[in-house]
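Student: predicted model and sequence follow; I will ask about them next.
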Amino acid sequence: MSDTGRESLTDKVTSAAKPDSEKSYVEQATDYVKGTLDSVASAVQPQQEKSTTQKIGDAVTGDNTNRDAA
C-alpha cells in the first residue's frame, strides 16, 4: 500500500487547525497547492491501494471521489 503523493492525515489536521486569518499568504498558497495535489492523488489512486488512514482522511475531508470497491 503506497500513499505516494498524498498529504498525511497529521498534516491535514495541523493545517486545518490554524485559521487562514492567522496564516501568511505563503502558508495559504502552500495549503491550497498541497490540498489540490492531494485531491488529485486521491481521485486517481485505487481505493484498494489506499492505507486505512488515507481512507479515513478522504472520508473526513470529502476527498473520496474515487469510489472503487474497498
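Tutor: It's in.
Student: every contact and neighbour count from this point should use C-alpha atoms.
Tutor: Fine.
Student: could you point out which element follows the helix or strand hosting residue 36?
Tutor: Remark: residue 36 resides in helix 25-44, with elements defined by DSSP states H and E. Using DSSP H and E, the helix or strand that follows helix 25-44 towards the C-terminus is helix 52-61.
Student: for comparison:
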Amino acid sequence: MSDMGRQSLGDKASAAVKPDSEKSYVEQATDYVKGTLDSISSAAQPQDQKSTTQKIGDAVSGDNTNRNVA
C-alpha cells in the first residue's frame, strides 16, 4: 500500500490547529496547495490501495469520494 504524495494526519492536524489569521500568506498558500494535492491524490488512489490511516483520515476530512473506511 502506498500513500506517496499524501499528507499525513499529523500534517493535516497541525495545519488545522493554527488559525489562518495567525498564518502568513505563504503558510496559507502552502496549506491550500498541499490540501488540494492531497484531495486529488485521495480521489485518484483506489480505496484498496490506501492504508487504514489514510482511509480513516479521508473519511473524517471528507476527502474521499466513496468514504468507505472498511
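Tutor: Thanks, I have it. This one's a predicted model, so the numbers in the text were calculated from it and none came from an experiment.
Student: how alike are these chains, TM-score-wise?
Tutor: Laid over one another, the chains give 0.92 as their TM-score (TM-score structural alignment, normalised by the length of structure 1), with 69 aligned residues with a CA RMSD of 1.4 Å.
Student: before we move on, the earlier item: how about the helix holding residue 36 of structure 1: buried residues?
Tutor: By 16 or more other CA atoms under 10 Å, the buried positions in helix 25-44 of structure 1 come out as 28, 31, 34-35, 38-43.
Student: tell me the spacing between residue 53 of structure 1 and residue 6 of structure 1.
Tutor: When distance is defined by CA to CA, to the nearest Å, residue 53 of structure 1 is 11 Å away from residue 6 of structure 1.
Student: who's more crowded, those two?
Tutor: Neighbour tally, residue 53 of structure 1 and residue 6, criterion other CA atoms under 10 Å: the higher count belongs to residue 6, 18 against 13.
Student: could you find the closest non-adjacent residue to that one?
Tutor: Here the nearest residue to residue 6 of structure 1 in space, its sequence neighbours aside, is residue 38; by CA to CA, 6 or more residues apart in numbering that works out to 5.2 Å.
Student: mind listing what the one you found touches?
Tutor: Neighbour list for residue 38 of structure 1: 5-7 [criterion: CA atoms under 8 Å, 6 or more residues apart in numbering].
Student: 10 Å instead?
Tutor: The contact partners of residue 38 of structure 1, taken as CA atoms under 10 Å, 6 or more residues apart in numbering, are 4-8, 12, 32, 58, 63.
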